[in-house]
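Student: Model the structure of this input:
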Amino acid sequence: MADPKEGGVVKKGHEEGLKMATTLLEEYGLPLGLLPLADVVEVGFVKSTGYMWIVQKKKVEHSFKMISKLVSYDTSITGFVEKKRIKKLKGVKAKEFMLWPPVSEIIVENPPTGKIQFKSLAGITKTFPVEAFAAGQ
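Tutor: So this is what the prediction gives:
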């Protein structure tokens, strides 16, 4: 099987990695606060396939206050980025009651409704206001 990282642009270190992750979110019309990363080791992106990977030193749990939602970001996060959507996402979980179902897809509604959808492999779909994921939330 071909290496999905082949031909990718890679940024090492927190500053450079974070800058690249933010630029990707912006470029593809996704909210900038979607990936609250800490201690980034590496961020990579393959333009031709949309494959993105993020490696951070430790797991991050972030509470999105506006929607009272706790989200866990693993040390390794991967997915395919396209316009207003991340699919086949791995390494991100959102707390639902007592469970942490993995989030498999994130979609900003198009035409814009101001809403963003999170789909899990467990068949759960949640919709929230996009501004809940603005930078600094």
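Student: contacts, neighbours, all on C-alpha from now
Tutor: Fine.
Student: Go ahead and confirm Lys84 touches Pro31.
Tutor: No. Using C-alpha atoms under 8 Å, Lys84 is not in contact with Pro31, being 9.1 Å away.
Student: Nearest residue to His30 in space, please, no chain neighbours.
Tutor: One thing to correct before we go on: residue 30 is Leu, not His. Excluding the flanking residues, the one nearest Leu30 by C-alpha to C-alpha, 6 or more residues apart in numbering is Lys84, at 5.5 Å.
Student: For that neighbour, grab the count of nearby residues.
Tutor: For Lys84, the neighbour count with other C-alpha atoms under 10 Å is 19.
Student: Neighbours of Pro36, how many?
Tutor: 21.
Student: List the residues that contact it.
Tutor: By C-alpha atoms under 8 Å, 6 or more residues apart in numbering, Pro36 lies in contact with Val60, His62.
Student: What is the burial count for Glu15?
Tutor: Quick note: Glu15 (other C-alpha under 10 Å) scores 13 neighbours.
Student: Give me the three-state assignment for it.
Tutor: helix (DSSP: H, G, I helix; E, B strand; the rest coil).
Student: What separation do you get for Gly7 and Met98?
Tutor: 40 Å (C-alpha to C-alpha, to the nearest Å).
Student: in this protein, which residue is closest to the centre?
Tutor: Compute the mean C-alpha point of the chain, and by C-alpha atoms, centre = their mean the closest residue is Leu35, 5.0 Å away.
Student: Could you also give me the structure for this next sequence, so I can compare it with the first?
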Amino acid sequence: MSKVDKLIEAQSKGAQIFHGEAVCIAKIAEIFQEFSVPSSIFPLKEIIEVGLNRSSGFIWSKQRSKTEHEFKKMGQTILYDVVITCFVEQRHMQKLTGVKTKKLLFSLPISEMIFGFTSDDKVKVVTSTGLYRVHHISEFENEDGTLDTNRLPNISL
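Tutor: Got it, this is the predicted structure:
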């Protein structure tokens, strides 16, 4: 059993767990909205399970297969593993697993994201090596130019 599986097993005690693609997509959007995280940050598809342990702030999602998404405005490709986990609190995701940034011939795991960093329209993305970049929230827009309905509070683009 992997570390991630053990963590999910431990955190699933007392957690709300949801199954089914439609339910999971709606639930992850609801969770992100509650914690002021724009859901366009994680354009996941075919989600089969979502879990939230409110007492610890631990969330996880499982999708059918790994996915890759290019955020065209920042010229960055992000890789999403089958299982993604993190501890979430208001505008902050930490101990993130299952998400990597792909640049040239290598990829780096993203371990933390802070929304509203220095100003409401900034996102700080930190890799597991401690390297970070601050992005404008508009760089995470969907192809139609929206950030979905759960935008960060007080953002004017």
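Student: circling back: of Gly7 and Met98 of structure 1, give the one with the bigger neighbour count.
Tutor: More crowded of Gly7 of structure 1 and Met98, by other C-alpha under 10 Å: Gly7, with 13 against 6.
Student: show me where structure 1 has strands.
Tutor: 9-12, 40-46, 51-56, 60-64, 69-82, 85-94, 103-108, 115-120, 125-129 (DSSP state E).
Student: Between those, which one is closest to Gln137 of structure 1.
Tutor: strand 60-64 (6.2 Å; C-alpha to C-alpha).
Student: before we move on, the earlier item: the residue nearest to the centre of structure 1 matches what in structure 2?
Tutor: In structure 2, the residue paired with Leu35 of structure 1 is Phe42, using TM-score structural alignment.
Student: mind listing what the residue nearest to the centre of structure 1 touches?
Tutor: Ala21.
Student: separation between it and Ala134 of structure 1?
Tutor: On the measure of C-alpha to C-alpha, Leu35 of structure 1 and Ala134 of structure 1 end up 10 Å apart.
Student: Relative to structure 2, which residues correspond to stretch 83-100 of structure 1?
Tutor: Stretch 83-100 of structure 1 maps onto residues 90-107 of structure 2, going by TM-score structural alignment.
Student: centre of the chain versus the matching stretch, how much separation?
Tutor: Stretch 90-107 of structure 2 has its C-alpha centroid displaced from the chain centroid by 9 Å (C-alpha atoms, centre = their mean, to the nearest Å).
Student: if we can go back for a sec, in CSV: the strands of structure 1, plus mean neighbour count and distance to Glu26 of structure 1.
Tutor: Shown next, in CSV, are the strands of structure 1 (neighbours: other C-alpha atoms under 10 Å; distance: least, C-alpha to C-alpha, whole Å):
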stretch, mean neighbour count, distance to Glu26 of structure 1
strand 9-12, 16, 17
strand 40-46, 22, 14
strand 51-56, 23, 14
strand 60-64, 17, 19
strand 69-82, 19, 11
strand 85-94, 20, 12
strand 103-108, 22, 12
strand 115-120, 19, 15
strand 125-129, 14, 17
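Student: quick one: which of these is nearest Met1 of structure 1?
Tutor: Between the strands of structure 1, strand 51-56 lies closest to Met1 of structure 1; by C-alpha to C-alpha that is 14.9 Å.
Student: mean offset of that closest one relative to structure 2 (after superposition)
Tutor: Following superposition, strand 51-56 of structure 1 is found to deviate from structure 2 by 0.4 Å on average (mean C-alpha distance after the TM-score superposition for structure 1).
Student: quick check, distance from that strand to the centre of its chain.
Tutor: The answer for strand 51-56 of structure 1 is 9 Å, by C-alpha atoms, centre = their mean.
Student: do the same with stretch 1-9 of structure 1
Tutor: Taking mean C-alpha positions (C-alpha atoms, centre = their mean), stretch 1-9 of structure 1 and its chain are 19 Å apart.
Student: Check stretch 47-55 of structure 2 too.
Tutor: From the chain centre to the centre of stretch 47-55 of structure 2 is a distance of 13 Å (C-alpha atoms, centre = their mean).
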